[in-house]
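Peer 1: here is my input; please provide its structure:
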Amino acid sequence: MLQDLQIFGFRALWSPYYALFILTLALAYLIIFINRKDSKRVNVEQVLYFYGGLVLLYIIKGSPMDLMSHIMFTAHMLQMALYYLLFPILIIKGIPTWAWRKVFEVPVLKHVLKLLTKPLIALLLFNGLFSLYHIPIVFDFAKANEWAHSSISITILITAFIVWWPIFTPIKEQDKMSPLLKIGYIAANGILITPACALIIFSSEVIYNTYGATGGWIQALALCVPGDVLSGLSLSGPDMFSPLGIVEDQQLGGIVMKITQEIIYGTVLARIFFPWFRSGTDKIDSLPSTHRTEQI
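Peer 2: Next up is the predicted model:
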């Protein structure tokens, strides 16, 4: 399939300008956080998280995955799952606590963040906007308008950082949820995102005109393919790049989103549950051996 995509050219496939943006972020992190001589210097784990996040970001937004997300709904849903459910975790854990404190100390912003990062508000905000985005009329409009697409994507990404903050916050005084509440919080996220996936998975009709053969997908391609390249191509429909029918692709996209979400949420749940369970087990005193002997 990648060979078929070569007709769109190098710029559409590998986004050199986005690669430059990623390299700029990498250099800024090196200067601000790594190349320090004081106690504020980041550790190896934080470096791996942050640069891992940048690599993932380029795969999501700079590699052929981004182009495919405008052709196949399955690729779009995989892109969304990685972008909103995994990428924020890596960045949150990659940036040191002192830097996050500065963000939360900005005069006006600190009050907004204090409100939005409350677990219930964060939960409803992210899942509500994610579901709203996948309403057909909203989705098709966003895919046909560059400014709307960018604005909506960035807004949901911000709420994705917010929804993960109560779980991964490095600021101790903000880490107020017990392990049990965190488990319930993640489970609630999984439940709230399910209706949007279910409607997509079980629909027997084409929901999004963007992925139809009537021209909507050409408008979506214009978001990532240079105009001079796109105008010179003869394209019949998305089926020329996909072995799946439109409905099958749509259903598979919902399944991919749900499975990817379950894997990410399940991994986070395991990292919370098992240390909590072990810490509880360690507090249980074993029966003294002398007492057992007396009993025998």
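
Peer 1: please count neighbours and contacts with C-alpha atoms only from this point.
Peer 2: OK.

Peer 1: ok, now which ones touch the residue most central in space within the chain?
Peer 2: Among the residues of the chain, the one closest to the centroid is residue 84, at 1.8 Å (C-alpha atoms, centre = their mean). Contact analysis of residue 84 by C-alpha atoms under 8 Å, 6 or more residues apart in numbering lists 156, 157, 160, 161.

Peer 1: sequence B follows; please return its structure for comparison with A:
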Amino acid sequence: MFDDFWLQGQLLWNTPLLAGFIMAGVLYGFLLVNFTKGKIHPKQPILFFLGLGLLYITVGSPLSTISHLSFSLHMIQMSMLYFIIPPLLLLGMRDSWLTKSTRINKIFLPPPAALYTFAILFLLYHMGVILTFLSQHSNVHNSYLLVLLYTSFSMWRPIVNGQNERYAMLSGLLLLPACILFIFNASLGEVNNPLLAQMTATLCFTPSEFSSFNLLPAPFNTRLDQMMAGFLMLGMHKFALIVTVRLGKKVQMHDWGRDG
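Peer 2: Purely as a prediction, here's the structure:
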């Protein structure tokens, strides 16, 4: 799911993943039409399909490979994947699907456990030693990213409900160290992009033949790029928190067709 799609040095779109997402969209529409009582608010399917589309662009398009070219592009991808897409998909789902279904509830981790687990794993992921190791072992890397995605959905559930602003504040505080880590490393002059190094090795290119400097202008892959990545992650997470809390409150206020 998270692999890079290259063929003879050219970027590709993941067609099998697109087919899977189309099937997921069809299933969502079927459930919404046939197993929902009451009026359906138009914002719910819009939010769900927006989240599904962004998920495909993030992991199934050339962006999944382009994001390796610099820290800031990589952080945009990670922020989309864990801070934007999960709340969009959850907001697009029926309240009864998430709260009244015992089977679905068992899938998710308890919110506090999910939040602390995600914060720790996300911080570790962006430590140089860990990221270098993961970039050299694609199966472990993909598994790690899937665990992050799973915990992010569990982490966003109470925020989507629009009734737990203290939890939202705690989320912002716990994810702050990962942002600070990037900024701190940049201040020390550490500019090491193992994802780019692994990509050039996979394509049998040397850094002089293929690097972000040949494709992207300054300040990519510099100290400023690494510092920018930390601020981007911080800003996108805060933005996601504010918008999700507001949308969650509107969901509750307008009673988006709860099953009676």
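
Peer 1: for the two chains, what TM-score is obtained?
Peer 2: With the length set by TM-score structural alignment, normalised by the length of structure 2, the two chains reach a TM-score of 0.78; 242 aligned residues with a C-alpha RMSD of 3.3 Å.

Peer 1: circling back: please identify the helix or strand for the residue nearest to the centre of structure 1.
Peer 2: helix 73-85 (DSSP states H and E).

Peer 1: tell me how far residue 85 of structure 1 lies from residue 165 of structure 1.
Peer 2: 12 Å (C-alpha to C-alpha, to the nearest Å).

Peer 1: cool, residue 77 of structure 1 as well?
Peer 2: Taking C-alpha to C-alpha, one finds residue 77 of structure 1 at 23 Å from residue 165 of structure 1.

Peer 1: what do you get for residue 32 of structure 1?
Peer 2: Taking C-alpha to C-alpha, one finds residue 32 of structure 1 at 22 Å from residue 165 of structure 1.

Peer 1: does the equivalent of residue 50 of structure 1 over in structure 2 belong to a helix, a strand or coil?
Peer 2: The criterion is TM-score structural alignment: under it, residue 50 of structure 1 has residue 48 as its aligned partner in structure 2. Under DSSP: H, G, I helix; E, B strand; the rest coil, residue 48 of structure 2 falls in the helix class.

Peer 1: residue 48 of structure 2 reaches residue 87, doesn't it?
Peer 2: No - with contact defined as C-alpha atoms under 8 Å, residue 48 of structure 2 does not count as touching residue 87 (9.2 Å).

Peer 1: between the two, who's got more neighbours?
Peer 2: residue 87 (28 against 22; other C-alpha atoms under 10 Å).

Peer 1: before we move on, which element is the more buried one in?
Peer 2: helix 85-91.

Peer 1: and stretch 228-236 of structure 2, how far from structure 1 on average?
Peer 2: Taken against structure 1, stretch 228-236 of structure 2 registers an average deviation of 1.2 Å after superposition, with mean C-alpha distance after the TM-score superposition for structure 1.

Peer 1: so which bit of structure 2 is the helix holding residue 84 of structure 1 matched to?
Peer 2: Against structure 2, helix 73-85 of structure 1 falls on residues 71-83 (TM-score structural alignment).

Peer 1: quick one: distance of the matching stretch to the chain centre.
Peer 2: The chain centre lies 7 Å from the centre of stretch 71-83 of structure 2; the measure is C-alpha atoms, centre = their mean, to the nearest Å.

Peer 1: again with stretch 157-172 of structure 1
Peer 2: On C-alpha atoms, centre = their mean, the centre of stretch 157-172 of structure 1 falls 12 Å from that of its chain.

Peer 1: ok, residues contacting it?
Peer 2: Here stretch 157-172 of structure 1 has contacts from 83-85, 88-89, 92-93, 96-97, 100-101, 116-119, 122-123, 125-126, 174-177, 182, using C-alpha under 8 Å, 6+ apart.

Peer 1: so for it, what gets flagged as buried?
Peer 2: 157, 159-171 (16 or more other C-alpha atoms under 10 Å).

Peer 1: now swap in stretch 30-43 of structure 1 and tell me
Peer 2: Those would be 33, 34, 42, for stretch 30-43 of structure 1 by 16+ other C-alpha under 10 Å.

Peer 1: which residues touch residue 48 of structure 1?
Peer 2: Counting by C-alpha under 8 Å, 6+ apart, residue 48 of structure 1 has contacts residue 94.

Peer 1: then residue 266 of structure 1?
Peer 2: So residue 266 of structure 1 contacts nothing (C-alpha under 8 Å, 6+ apart).

Peer 1: what lines up with it in structure 2?
Peer 2: Residue 266 of structure 1 maps onto residue 242 in structure 2, by TM-score structural alignment.

Peer 1: ok, that match to residue 83 of structure 2 distance?
Peer 2: Taking C-alpha to C-alpha, one finds residue 242 of structure 2 at 11 Å from residue 83 of structure 2.

Peer 1: likewise for residue 140 of structure 2?
Peer 2: Relative to residue 83 of structure 2, and taking C-alpha to C-alpha, residue 140 of structure 2 is found at 22 Å.

Peer 1: okay, these two: which has more neighbours?
Peer 2: Higher neighbour count among residue 140 of structure 2 and residue 83: residue 83, with 24 against 13, using other C-alpha under 10 Å.

Peer 1: the more buried one reaches residue 238, doesn't it?
Peer 2: No - using C-alpha under 8 Å, residue 83 of structure 2 is not in contact with residue 238, being 9.0 Å away.

Peer 1: returning to that earlier point: now intersect the contacts of stretch 157-172 of structure 1 with the helices, please.
Peer 2: Here DSSP state H is the test, and these give 83-85, 88-89, 92-93, 97, 100-101, 116, 119, 122-123, 125-126, 182 as lying in helices.

Peer 1: which among those end up buried?
Peer 2: 83-85, 88-89, 92-93, 97, 116, 119, 122-123, 125-126, 182.

Peer 1: and which of those is nearest to residue 212 of structure 1?
Peer 2: Using C-alpha to C-alpha, residue 83 is the member of these that lies nearest residue 212 of structure 1, at 24.2 Å.

Peer 1: list the contacts of the closest one.
Peer 2: 57, 60, 157 are the contacts of residue 83 of structure 1 under C-alpha under 8 Å, 6+ apart.

Peer 1: again, only this time at 7 Å
Peer 2: Neighbouring residues of residue 83 of structure 1 by C-alpha atoms under 7 Å, 6 or more residues apart in numbering: residue 60.
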